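Visitor: Below is the structure, and that's it, no one-letter string:
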């Protein structure tokens, strides 16, 4: 995989904060000692004291806040703790689902090693709002606004509504193939068809928070190429 230039990912920067459009397949933080490249390492090469303020799943693309100094890190961390950071995600889900300010309040238990479950007894509070943005024949583009920030929160909350994110095999989501959408689709001899997206279709679309001077900013992260391609093909062949 080609490692992106950190400077090319920057959506916003001042003396204290950087917001980047995280590419898919790059972890936010060190997953293992001496492991592969991640956003924290890339950020530290760019700005020596950089700290990643929150985490996105490795496959999830989009807006990631990075602090350039301890004071900024503390400020953003407190905003996350007080649930003052507003996050908007976009997801492509399987099937047609009409969500109009659907509020999901289901506690999530972190079982370790990237496994979570809905657990009303031992889980931690988890709240997400959902709105349908666009309907295709077999899929729906959905806006997700998590209030809390539990691991896999959006993914498992959608799965609880039988609205699984396309390509999210952990929750039994299936990848989208062009042959499913396009009539008379022909593959060359000995060619294996690849899915349109090689990951689950979730993107951190927007983030709003306060800078150290008290000014509120909203940073919007454009779709990466794979997400944009999926939506274009759904528009063309599945609308």
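Guide: Yep, that arrived. The shown structure was predicted, so the numbers you read here are calculated from the model rather than taken from an experiment.
Visitor: okay, CA-based contacts and neighbour counts for the rest of this
Guide: OK.
Visitor: Could you pull up the residues touching residue 79?
Guide: For residue 79, the contacting residues are 85, 209, by C-alpha atoms under 8 Å, 6 or more residues apart in numbering.
Visitor: Find out how far stretch 58-78 is from the centre of the chain, if you would.
Guide: Here stretch 58-78 is found 15 Å from its chain centre; the criterion is C-alpha atoms, centre = their mean, to the nearest Å.
Visitor: That one spans what distance, first to last residue?
Guide: Start-to-end span of stretch 58-78 (C-alpha to C-alpha, to the nearest Å) is 24 Å.
Visitor: do the same with stretch 197-208
Guide: With C-alpha to C-alpha as the measure, stretch 197-208 spans 27 Å from end to end.
Visitor: Quick check: buried residues in it?
Guide: Neighbour counts using 16 or more other C-alpha atoms under 10 Å place 197, 199-208 of stretch 197-208 among the buried residues.
Visitor: Show me the strands in the chain, by range?
Guide: For the chain, the strands defined by DSSP state E occupy 10-13, 17-22, 51-52, 61-67, 86-94, 102-105, 108-112, 115-118, 127-135, 139-146, 202-210, 216-220.
Visitor: okay, those strands in a markdown table with distance to residue 152 next?
Guide: Listed next are the strands of the chain as a markdown table, based on distance: least, C-alpha to C-alpha, whole Å:
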| stretch | distance to residue 152 |
| --- | --- |
| strand 10-13 | 25 |
| strand 17-22 | 17 |
| strand 51-52 | 18 |
| strand 61-67 | 14 |
| strand 86-94 | 12 |
| strand 102-105 | 14 |
| strand 108-112 | 9 |
| strand 115-118 | 7 |
| strand 127-135 | 12 |
| strand 139-146 | 11 |
| strand 202-210 | 11 |
| strand 216-220 | 21 |
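Visitor: just the ones you listed: most buried one?
Guide: Per residue and on average, the most neighbours among the strands of the chain fall to strand 61-67, with a mean of 26 (mean count of other C-alpha atoms under 10 Å).
Visitor: Next one for the comparison:
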């Protein structure tokens, strides 16, 4: 089996890269390299900072010069880089709804995972890196489900990543989703507080008193004969939170393959729906550099709008 050897690199650490551990820095520099190999080359002293050996927990400082050593990899270990000529990759360029020097905001299509793995060659973040080969840093700020469409924040600087993730932790980010749910949602149901527990084997999430505290706020947007378009705002950020909380109230989301109702899927399929009707439509947060209040909206795809038009008639 053929081997590929990378070239030695010397990276100047600026203020944006400072503060992170050397092991995490190396994992970002050598994205296709197994974690065990990264720790081995650090332990053996092949990774140097200012020409000196360091330990894995060393925190980088502005002005440091890091030697990234050459590593040998079998060709099979090399991850396939997304081809920017592929339709699915190229179309992401038109899905960028905001971009500056600090961040990028994507209106992610349904069916596109946020990152590769679990049999997927690539996701949105790998595709964006292929589309922006000159970008030194591109990292996901948060995640949304593969079948959910809408707003996805990507940081272009480490300082922006830290600032934005801090806002998510402190719950100062406001997120609003549109969801089409089964039946008539009651106007009195404005908040669902129900702890969620994730099964680590199959990733199914259930309401469980032993789970993590979870809160979602709801608002009716439009009522149809057998369905309701609602706005959902998750206060906490648990896996599948909106999907499970709507199921818990007796109103699962249309075309939800894990928590849905097949009869509802058949009903909405007649008006042209063939995907999960959950869309991250709006987000409000502070800009990571200027502190300016950002209010970003992402339009629903035409298919979802047509479904709503047909439900009205």
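Guide: Right, received. Where do you want to start? Every value quoted in this text rests on a predicted model; they were computed, and no experiment measured them.
Visitor: Now the TM-score, please.
Guide: Here the TM-score for the pair of chains, by TM-score structural alignment, normalised by the length of structure 1, is 0.86; 220 aligned residues with a C-alpha RMSD of 1.9 Å.
Visitor: still on that earlier bit, what's the closest of the buried residues of stretch 197-208 of structure 1 to residue 61 of structure 1?
Guide: Residue 61 of structure 1 lies nearest to residue 203 out of the buried residues of stretch 197-208 of structure 1, by C-alpha to C-alpha, at 4.9 Å.
Visitor: Counterpart of that closest one over in structure 2?
Guide: Under the alignment (TM-score structural alignment), residue 203 of structure 1 pairs with residue 279 in structure 2.
Visitor: quick one: contacts for that match?
Guide: Counting by C-alpha under 8 Å, 6+ apart, residue 279 of structure 2 has contacts 148-150, 177-179, 300.
Visitor: Which of these remain contacts when I look at structure 1?
Guide: Here is what carries over to structure 1 from those, by both residues aligned by TM-score structural alignment, their matches' C-alpha atoms under 8 Å: 148-150, 177-179, 300.
Visitor: would you turn those into JSON lines with distance to residue 185 of structure 2?
Guide: Shown next, in JSON lines, are those (distance: C-alpha to C-alpha, whole Å):
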{"residue": "148", "distance to residue 185 of structure 2": "21"}
{"residue": "149", "distance to residue 185 of structure 2": "22"}
{"residue": "150", "distance to residue 185 of structure 2": "23"}
{"residue": "177", "distance to residue 185 of structure 2": "16"}
{"residue": "178", "distance to residue 185 of structure 2": "14"}
{"residue": "179", "distance to residue 185 of structure 2": "11"}
{"residue": "300", "distance to residue 185 of structure 2": "21"}
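Visitor: what does stretch 65-79 of structure 2 correspond to over in structure 1?
Guide: Under TM-score structural alignment, there is no match for stretch 65-79 of structure 2 anywhere in structure 1.
Visitor: Ok, stretch 168-177 of structure 2 next?
Guide: Under TM-score structural alignment, stretch 168-177 of structure 2 corresponds to residues 80-89 of structure 1.
Visitor: quick one on the thing from earlier: and the two most separated of the kept ones among the contacts of residue 279 of structure 2?
Guide: Greatest spacing in these, by C-alpha to C-alpha: 150 and 179 (11.8 Å).
Visitor: Tell me who's in contact with whatever residue of structure 1 lines up with residue 141 of structure 2.
Guide: Counting by TM-score structural alignment, residue 141 of structure 2 corresponds to residue 53 in structure 1. Going by C-alpha under 8 Å, 6+ apart, residue 53 of structure 1 touches 64-67, 73, 76-77.
Visitor: again, only this time at 7 Å
Guide: With contact taken as C-alpha atoms under 7 Å, 6 or more residues apart in numbering, residue 53 of structure 1 is in contact with 65-67, 73, 76-77.
Visitor: same thing with residue 200 of structure 1?
Guide: So residue 200 of structure 1 contacts 59, 165-168 (C-alpha under 7 Å, 6+ apart).
Visitor: and the residue nearest to it when sequence neighbours are not counted, how many neighbours?
Guide: Spatial nearest neighbour of residue 200 of structure 1, excluding adjacent residues (C-alpha to C-alpha, 6 or more residues apart in numbering): residue 167 at 4.2 Å. Here the count is done by other C-alpha atoms under 10 Å, and residue 167 of structure 1 has 23 residues near it.
Visitor: hang on, residue 167 of structure 1 packs against residue 174?
Guide: Yes. Residue 167 of structure 1 is within contact range of residue 174, at 4.6 Å (criterion: C-alpha atoms under 7 Å).
Visitor: which residue ranges form the helices in structure 2?
Guide: Ranges of helices in structure 2, per DSSP state H, are 22-29, 35-43, 87-94, 124-131, 158-169, 241-248, 262-269, 302-312.
Visitor: quick one: which of these is nearest residue 49 of structure 2?
Guide: In terms of C-alpha to C-alpha, the element of these nearest to residue 49 of structure 2 is helix 22-29, at 9.0 Å.
Visitor: now that closest one: which residue numbers in structure 1?
Guide: The counterpart of helix 22-29 of structure 2 in structure 1, using TM-score structural alignment, is absent.
Visitor: My guess is residue 100 of structure 1 contacts residue 129. True?
Guide: No. The criterion here is C-alpha under 7 Å, and residue 100 of structure 1 misses it with residue 129 at 9.0 Å.
Visitor: So which of the contacts of residue 200 of structure 1 wins on neighbours?
Guide: Most surrounded of those: other C-alpha under 10 Å gives residue 165, at 30 neighbours.
Visitor: and that one, what pairs with it in structure 2?
Guide: For residue 165 of structure 1, the aligned position in structure 2 is residue 253, judged by TM-score structural alignment.
Visitor: Nearest residue to that match in space, ignoring adjacent ones along the chain?
Guide: residue 181 (4.3 Å).
Visitor: just checking, what residue in structure 1 corresponds to residue 228 of structure 2?
Guide: Under TM-score structural alignment, residue 228 of structure 2 pairs with residue 140 in structure 1.
Visitor: ugh, wrong one, I meant residue 294 of structure 2
Guide: By TM-score structural alignment, residue 294 of structure 2 lines up with residue 217.
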